[in-house]
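Trainee: how does the following fold in three dimensions:
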Amino acid sequence: MVAQSVTAEDITPGVPATGNAVPQHPPSLTALVGLLADDMVQVNETIMARMTSDVPLIPQLAGHLIASGGKRMRPLMTLAGARIVSANATVSSVEAIKLATAVEFIHSATLLHDDVIDESNMRRGQNTANALWGNDASVLVGDFLFARAFELMVESGNIDVLGTLSSASARITEAEIKQMTIAGNPDTRLEDYLDVIEGKTAILFAAAAASGAKIAGGNEQVTQAMHMYGLNLGLAFQIMDDALDYTADSAQMGKNAGDDFLDQKITLPVILAYQKANDEERGFWHRTMGDGNFAAEDFAKAQSIMAHHKAIEASLEAATSYANKAKAALTIFDAPNQAELAHALREAAAFAAFRRT
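Mentor: Here you go, the predicted model:
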């Protein structure tokens, strides 16, 4: 199944997205987590079982990351895809549990590698694995988790699912490499940014949701619907994450505020602010994000420039637009026994574009 690529036309800065008003009751993952709680118990048990190794450092380091929290949204996508197809089931199949575990391992492996590349020392409010055990150990344990993920995929016994998740893993790596090539270039095209976040984040959401539907026997229409739901939710999630780096504080995010700025990462708020910048402001972006020449007050100045050009507001509108597209992908799930889960998935999409952490 080929992903539908996003383009710059999907983002119209300054035009309010439908449904962008602050809801009376902020959306959350509570409903989705509650419906899939029994499945997630099995996923967590499988995670613990498959992290075991005769080399003590492997479960120690991997367990540090996996046990540190996180929303587990990606395995939830797999479980939801399986459950919405077999809507009468109360617990997903063994194969779906294994796939959800594989998805979490793929995600965890990429986080370990990312923290090494970014030289990060904080994630989810704790010291990163590379800060505690070093880069070599983090990379190798990440490789171990990738290997475990592929074992679980093979055990699922579905070659199409194996192809979907394998392709997603390759796309993630390609996107991370492309992100490195555009780092420090504030004049990066919007299309290149969107290609990066589709590959590094959204494609795993999409593959997770589609694989769950496929392993449960879903047809092409159902599988494609879950793919598009996951893709757009993932785009909303990553755009919000990029915006939060310039708006939330370290305690809220569980990482250092402004890390993307200091790492010279080109994200949507930067691109939008640069597009509207005057010559002096463009000089600022080239000195900081381009040359890596930072002064003490530069992060505050970056926030000020973004505020002046409403770059954060436009980013939030873009995230909401993608969340609405995710909701729209669920319209085929209109059977009475699918309604509760479909509603929870819509709220999860709204959460992705509304979250503050």
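Trainee: make it CA atoms for all contacts and neighbour counts henceforth
Mentor: OK.
Trainee: ranges for the helices of the stretch 251-357 of the chain?
Mentor: For the stretch 251-357 of the chain, the helices defined by DSSP state H, counting those that start in this stretch cover 259-262, 268-275, 279-285, 298-308, 311-328, 339-352.
Trainee: how about those in a markdown table, adding distance to Ala131 and mean neighbour count?
Mentor: Converted to a markdown table, those look like this (distance: least, CA to CA, whole Å; neighbours: other CA atoms under 10 Å):
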| stretch | distance to Ala131 | mean neighbour count |
| --- | --- | --- |
| helix 259-262 | 15 | 18 |
| helix 268-275 | 28 | 23 |
| helix 279-285 | 29 | 16 |
| helix 298-308 | 24 | 16 |
| helix 311-328 | 31 | 25 |
| helix 339-352 | 29 | 22 |
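Trainee: in stretch 148-156, what's buried?
Mentor: Arg148, Ala149, Phe150, Leu152, Met153, Ser156 (16 or more other CA atoms under 10 Å).
Trainee: next one: stretch 243-256
Mentor: So stretch 243-256, judged by 16+ other CA under 10 Å, has buried residues Ala243, Leu244, Asp245, Tyr246, Thr247, Ala248, Asp249, Ser250, Met253, Gly254, Lys255, Asn256.
Trainee: how far does that stretch sit from its chain's centre?
Mentor: 16 Å (CA atoms, centre = their mean, to the nearest Å).
Trainee: and stretch 55-73, which residues are buried?
Mentor: Ile58, Pro59, Leu61, Ala62, Gly63, His64, Leu65, Ile66, Met73.
Trainee: ends of that stretch, what's the gap?
Mentor: End-to-end distance of stretch 55-73 (CA to CA, to the nearest Å): 29 Å.
Trainee: got the contact list for Pro186?
Mentor: Ile266, Val270, Ile271, Tyr274, Trp285, His286, Met289, Gly290 (CA atoms under 8 Å, 6 or more residues apart in numbering).
Trainee: and it, helix, strand or coil?
Mentor: coil (DSSP: H, G, I helix; E, B strand; the rest coil).
Trainee: the structure of the following sequence is requested for comparison with the preceding one:
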Amino acid sequence: MSVAYSFATAATPTEASLEGIVGLVRADMDRVNALILSRTGSEVTMIPEVAQHLISSGGKRLRPMLTLATGALSGYEGDGTVKLAASVEFMHTATLLHDDVVDDSEMRRGKLAARMLWGNEASVLVGDFLLGQAFRMMIEVGNMRALDILSTAAVVIAEGEVAQLAAAKNIGTDEEAYLAVIRGKTAELFAAACEVGPVLAGRTKEEQAACRAYGMNLGIAFQLVDDALDYGGSQADLGKNVGDDFREGKITLPIVLAVRQGDETERDFWRRCLERGEIGEGDLEQAMGLLVRHGAIAQTVERARAYGAAAKQALDVFPASPAREALLDVVDFCVARVR
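Mentor: Below is the predicted model of the structure:
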């Protein structure tokens, strides 16, 4: 018995909600994109081939736009946010290259993952090259506090990825442990990307902390929506195959909630599929049916909305401005991917 369940996507409102930040940072993003292109150059021809395969594959560049927008919010007028924005994008791209190897992923942003074309070794090493270039640009900016924030983020992201490995295939993972994982592997880079803008502008500790809180809560909301979409979105929404989290044995929040509310028979099902990897025909549909029965996807979306509200509230310390309005719209964009 198959269970049909899907989200209606709000394509037009979602696209519209990014218009504010895109317009706000358009000129600087042109400079960021040019810098990204120049810094992927290498005499080793495989490096630009692998890097550009992912970088040019249609990502929204949300994280570097956040660095530029929080810089604008803080009144920063120098060139430093351009290099830090490029650094943030390189860090993000490196983690995607590494993640696809760890997860044996076949698709990324609707295209074959780099590992499927060049192999795991090349994907890992090009990811390392991009991290190296990111740190070179941070050094060129010359702000030790910004360097500390982004280098600490690199450590925390790696810790989050390892923590996810430890939690993988363990249906005993609870909500608190799962949220700790996504704070590290996803939200930390959002937080760091947002914090460095006011740092470069020399704004108060309160304002720096506000931008960091905005980014952290936004990042958690973003990941929770991704978790929900994996069981009810489309390949176009995700840029990867629907149900990949299930097939890879990933314990995400919908699973945590469904396991907690299910009976022993259902837990046996989750153990077979996720812990032992014994997935047969119809199991994904059964899993989706259990998630719907317990309201696990809807609860995940509600938690995402709550974190989104917290992100918006964090910006209350700043007066109204086009930059602040654009950042508030980004929250709506992230959450409106499902409705």
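Trainee: TM between them?
Mentor: Remark: TM-score between the superposed chains equals 0.94 [TM-score structural alignment, normalised by the length of the second structure]; 328 aligned residues with a CA RMSD of 1.5 Å.
Trainee: one step back: need the buried residues of stretch 148-156 of the first structure in TSV (columns: distance to Val22 of the first structure and secondary structure).
Mentor: Below are these laid out as TSV (distance: CA to CA, whole Å; DSSP: H, G, I helix; E, B strand; the rest coil):
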residue	distance to Val22 of the first structure	secondary structure
Arg148	42	helix
Ala149	39	helix
Phe150	41	helix
Leu152	41	helix
Met153	40	helix
Ser156	42	coil
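Trainee: which residue in the second structure lines up with Ala206 of the first structure?
Mentor: Ala206 of the first structure maps onto Ala191 in the second structure, with residues paired by TM-score structural alignment.
Trainee: check Lys301 of the first structure too.
Mentor: Lys301 of the first structure maps onto Gln286 in the second structure, by TM-score structural alignment.
Trainee: now do Leu112 of the first structure
Mentor: So, by TM-score structural alignment, Leu112 of the first structure is matched to Leu97.
Trainee: touching, Glu188 of the second structure and Ala158? I think so.
Mentor: No. Glu188 of the second structure is not in contact with Ala158 according to CA atoms under 8 Å; the separation is 10.4 Å.
Trainee: of the two, who's got more company?
Mentor: Using other CA atoms under 10 Å, the more surrounded residue of Glu188 of the second structure and Ala158 is Glu188, with 27 against 14.
Trainee: can you list contacts of stretch 192-210 of the second structure?
Mentor: 63-64, 66-77, 80-81, 84-85, 88, 143, 145-146, 149-150, 153, 211-212, 214-215, 314-315, 317-318.
Trainee: can you give me the buried ones in it?
Mentor: Under 16+ other CA under 10 Å, the buried positions of stretch 192-210 of the second structure are 192-201, 207-210.
Trainee: quick one: the strands in the stretch 101-250 of the first structure?
Mentor: 122-123, 126-127 (DSSP state E, counting those that start in this stretch).
Trainee: pick the most deeply packed of these.
Mentor: strand 122-123 (a mean of 18; mean count of other CA atoms under 10 Å).
Trainee: give me the residues contacting that strand.
Mentor: Taking CA under 8 Å, 6+ apart as the rule, strand 122-123 of the first structure contacts Thr128, Gly254, Lys255, Asn256.
Trainee: so it corresponds to what in the second structure?
Mentor: Using TM-score structural alignment, strand 122-123 of the first structure pairs with 107-108 in the second structure.
Trainee: quick one: that stretch to the first structure mean distance?
Mentor: Compared with the first structure after fitting, stretch 107-108 of the second structure deviates on average by 0.6 Å (mean CA distance after the TM-score superposition for the first structure).
Trainee: circling back to that earlier point, tell me the buried residues within the contacts of stretch 192-210 of the second structure.
Mentor: 63-64, 66-76, 80-81, 84-85, 88, 146, 149-150, 153, 211-212, 214-215, 314-315.
Trainee: excluding sequence neighbours, find me the nearest residue to the equivalent of Ala168 of the second structure over in the first structure.
Mentor: Aligned against the first structure by TM-score structural alignment, Ala168 of the second structure finds its counterpart in Ala183. With sequence-adjacent residues excluded and distances taken as CA to CA, 6 or more residues apart in numbering, Ala183 of the first structure is closest to Lys265, at 5.1 Å.
Trainee: show me what that neighbour aligns to in the second structure.
Mentor: In the second structure, Lys265 of the first structure lands on Lys250 (TM-score structural alignment).
Trainee: show me the contacts for its match.
Mentor: Residues near Lys250 of the second structure by CA under 8 Å, 6+ apart: Ala168, Lys169, Leu274.
Trainee: ok, these in the first structure: which stay?
Mentor: For these, the subset whose aligned partners also touch in the first structure (both residues aligned by TM-score structural alignment, their matches' CA atoms under 8 Å) is Ala168, Lys169, Leu274.
Trainee: can you tell me which of those lies closest to Ala221 of the second structure?
Mentor: Ala168 (20.7 Å; CA to CA).
Trainee: residues near the closest one, how many?
Mentor: When neighbours are defined as other CA under 10 Å, Ala168 of the second structure has 17 of them.
Trainee: I'd like the distance between it and Val292 of the second structure.
Mentor: For Ala168 of the second structure, the distance to Val292 of the second structure - CA to CA - is 22 Å.
Trainee: go on, Ala158 of the second structure?
Mentor: The value you get for Ala158 of the second structure to Val292 of the second structure, if CA to CA is used, is 33 Å.
Trainee: Leu150 of the second structure now?
Mentor: The gap separating Leu150 of the second structure from Val292 of the second structure is 39 Å, by CA to CA.
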